[in-house]
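1. Any chance you can model this:
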Amino acid sequence: MTEILKAGKAGIRKAAAALKRGGVVAFPTETVYGLGADGLDPVACARIFEIKGRPHFDPLILHECSAARAKKLFSSVPPAAERLMKKFWPGPLTLVLPKAKAVPDIVTAGLGTVAVRVPAGRHALALIKAAGRPVAAPSANRFGALSPTTAAHVKTQLDGGPDIILDGGKTRIGVESTIITFARGVPVLLRPGGLPLEEIEAVAGPVSAPSRRAAGPAAPGCLKKHYAPQVKLRLITPGAAVRPSASAAYLAFTGRPAGKWAAVKVLSPSGDLREAAAGLFGALHALERSGARVIYAEKVPQHGLGRAIMDRLRRASA
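-> Below is the predicted model:
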C-alpha cells in the first residue's frame, strides 16, 4: 500500500530516506508530479519502469538541486547550454548532453546522452537536497496515460506502486519541461514544454527542429502516442461544426460550446495560454471520468505555452 504524506518537512524527510534505501517516491514539481528513484542506482531505477509499465527504450530525466551538481552528470557542456542553465535553472528546462560515466545506462536507454534539469518547485528541491543524490523521475502515471498534476491523479493510476506519494497540492505550470539538446553547438528542440521557445531563443539563438531519422526517442515524452486519456480524443478547430452529444465531452480553449454534452471544460475564458497549460491535464482527467466515449479538444494558438499544449493534444489524439 502506498503511503500518502503531506510535502512538509517530516514528509520530505521520510521520502528522502526511502530514496536512499532504493525506494520509489512520487513527488510534486512545478510542472507535473514525478515518479522518483535514486538516479545512480540501476535497481531502483528499474522499479520506475516496472511501476509505470514503461519500455526501457524510453530514457529518464535526472533531477538535481543546483546547476553545479547537475553539471557533474554531463561529460561536456557547450557555451549555449551554460547560458541556458544560468538563465533558466531552477526551472522547467531539461538539457540533453553527453553523459558522465557515473550515469547508469538504464537512465539513458543506452544512449551516450543524459537528460537533466533543476526543478523550481520547492518541494522537489527540498527532496533532492535531502536525498543527497540525483533523482531519476518521469511523470508519475501509467506509461502513455494522462500526466498527473495532483497527488490524487497519481493515486488513481499508481496506488500500490510507489512507496510514498508526497502531496504538495496542484502543480503550477501543468505541462512537462521543455527539452533541448545540441547538434554541433546549435540548440535543438526535442519537446516543447513549460518554458516557451521564444524565451530560449532570446538566450541561445535560433532553435532547430529535431531530425526525424532517429531510431528511438532521444528524450522522454517524444513518442508519437503519449499523454492520452482512456477514451478517444479528437482535435478540432474552434468554431468547427460538431454535433453536441450526451456521449461526448468537450475541451474548449476560451468559450463554452452550445448544446448538451457529457461534460465541458474551458481552459481559459480570457485566452491566457499559461492558465490553459496549468489546467490542461486536470481538465482532461475530469473529462476522462465523465463517461464520455470521445473528447473533442479545441486547438489553441501555437505560440508561447500554446506549443506545449498542442504537442500534448496531438500526441493524445494520435
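
2. contacts, neighbours, all on C-alpha from now
-> Will do.

3. List the buried residues in stretch 2-10.
-> If you call a residue buried by 16 or more other Cα atoms under 10 Å, then stretch 2-10 has these buried ones: 4-5, 7.

4. ok, so of the residues you listed, who is nearest residue 264?
-> Among the buried residues of stretch 2-10, residue 4 lies closest to residue 264 (Cα to Cα), at 30.4 Å.

5. which ones are touching the closest one?
-> Residue 4 makes contact with 164-167 under the criterion Cα atoms under 8 Å, 6 or more residues apart in numbering.

6. Let's see this one next, to set against the first:
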Amino acid sequence: MDVIDYRVGREVAIAKAKEVIARGDLVVLPTDTVYGLGADPFSPGAVDRLLTAKGRGRDKPSPVLVGSVADAAKLAEVIPDAARALMEEFWPGALTIVLPAKPTIGWDLGETNGTVALRMPDDEFTLSLLGSAGPLAVSSANLTAAHPAANVDQAKEQLGEKVALYVDGGQCGGGEPSTIVIVGEKLKIVRHGAIPDSEIARFGELED
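-> Next up is the predicted model:
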C-alpha cells in the first residue's frame, strides 16, 4: 500500500496511478464530491476486486468516470438530446447519467442491465488521469453502507491494504455524492445528491 500526494508531484502521481491501474490493482483518488475507489473497467478481475473491497455485490455495479463528453460517446450506445444538455450544463460536476451501453465494449461491471453510469468529475488531478489512462470504474472509497471518505485517512481506515495506491489531494470539497439520473423518455432520479432535483427538472419531465 502506497500513499502519494499529487500536490507534491502531479506527473509522478499520474504515472504511478496508471501503473497500478494497468496491472489490475485498485487506486483511491480525489474527486469533486468524495474520494473514489478506481479500477480498470475493462479488467473483470479489477472490477471484481473493487466490488469485493467495498463489500458490494454485482447487483450494484460501479459507475464509470470519463474525461470528456467525447469519451462518454465512445461508451454509450446513444446520447439523447436531454442527456447531452445535462452534460453541457453540469459536466464536469456532480451528475452521473445512466445510458444504454454499447454492446461491443466487452466489459463486465456487474449487473448493469445493458447500461452504463457515466460522470465527468470536476477535479483537476482526476481529469488529468482520465485523459491519460482513459475511463475508470470508480465508486466511493468506503465500505458499503459506511460514510463516504472525504479525505485519504478516512479511505485508508475503511479499505486499508485492499488498495495498492492512495492519491492524496487533501480534503474533498463536495462531501455529498453525485446525483444519478436515468435518461429515457423521462428523467428518473435514482439517487438524490449534490445537484437538486429542481435543477434536473429544467431539462425534461421527471418520472415519479
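
7. re the thing from before, which of the buried residues of stretch 2-10 of structure 1 fall within helices?
-> Among the buried residues of stretch 2-10 of structure 1, the subset assigned to helices under DSSP state H is empty.

8. ranges for the helices of structure 2?
-> Going by DSSP H, structure 2 shows helices at 10-22, 44-54, 69-75, 81-90, 124-133, 152-159, 197-200.

9. Quick check: the farthest pair among the contacts of residue 4 of structure 1?
-> Checking these with Cα to Cα, the most distant pair is 164 and 167, at 9.4 Å.

10. Which of those two has more residues huddled nearby?
-> Using other Cα atoms under 10 Å, the more surrounded residue of residue 164 of structure 1 and residue 167 is residue 164, with 25 against 21.

11. still on that earlier bit, to residue 183 of structure 2, which of the helices of structure 2 lies closest?
-> With Cα to Cα as the yardstick, what comes closest out of the helices of structure 2 is helix 81-90 (6.4 Å).

12. Find me the equivalent region of the closest one in structure 1.
-> The aligned range for helix 81-90 of structure 2 in structure 1 is 79-88, by TM-score structural alignment.

13. and the aligned partner of residue 24 of structure 2 in structure 1, how many residues sit next to it?
-> Aligning on TM-score structural alignment places residue 24 of structure 2 opposite residue 22 in structure 1. As a burial measure, residue 22 of structure 1 scores 17 neighbours (other Cα under 10 Å).

14. My understanding was that residue 22 of structure 1 contacts residue 44; is that so?
-> Yes: between residue 22 of structure 1 and residue 44 there is a contact under Cα atoms under 8 Å: 5.0 Å.

15. Touching both of the two, which residues are there?
-> 37-38.

16. biggest helix in structure 1, by residue count?
-> helix 273-288.

17. tilt between that one and helix 151-158?
-> Interaxial angle, helix 273-288 of structure 1 versus helix 151-158 (axes from the mean of the first three to the mean of the last three Cα atoms, to 10 degrees): 40 degrees.

18. start and end residues in structure 2 for helix 273-288 of structure 1, please.
-> Going by TM-score structural alignment, helix 273-288 of structure 1 lines up with nothing in structure 2.

19. tell me what the following helix or strand past that helix is packed against?
-> The C-terminal neighbour of helix 273-288 of structure 1 among helices and strands, as given by DSSP states H and E, is strand 294-298. Applying 3 or more Cα pairs under 8 Å, 6 or more residues apart in numbering; DSSP states H and E, we find strand 294-298 of structure 1 packed against strand 232-236, strand 248-252.

20. Turn the ones you listed into CSV, columns for distance to residue 208 of structure 1.
-> Below are those laid out as CSV (distance: least, Cα to Cα, whole Å):
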stretch, distance to residue 208 of structure 1
strand 232-236, 26
strand 248-252, 31
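
21. Just put those strands in TSV and tack on distance to residue 92 of structure 1 and mean neighbour count.
-> Formatted as TSV, these follow (distance: least, Cα to Cα, whole Å; neighbours: other Cα atoms under 10 Å):
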stretch	distance to residue 92 of structure 1	mean neighbour count
strand 232-236	26	18
strand 248-252	25	26
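
22. gap between the nearest residue to residue 108 of structure 1 once chain neighbours are set aside and residue 186 of structure 1?
-> Nearest non-adjacent residue to residue 108 of structure 1, counting by Cα to Cα, 6 or more residues apart in numbering: residue 59, 4.7 Å away. To residue 186 of structure 1, residue 59 of structure 1 is 22 Å away according to Cα to Cα, to the nearest Å.

23. Ok, residue 42 of structure 1 next?
-> 31 Å.

24. ditto for residue 122 of structure 1
-> Taken as Cα to Cα, the span from residue 122 of structure 1 to residue 186 of structure 1 is 31 Å.

25. count of neighbours near the residue nearest to residue 108 of structure 1?
-> There are 27 residues near residue 59 of structure 1, going by other Cα under 10 Å.
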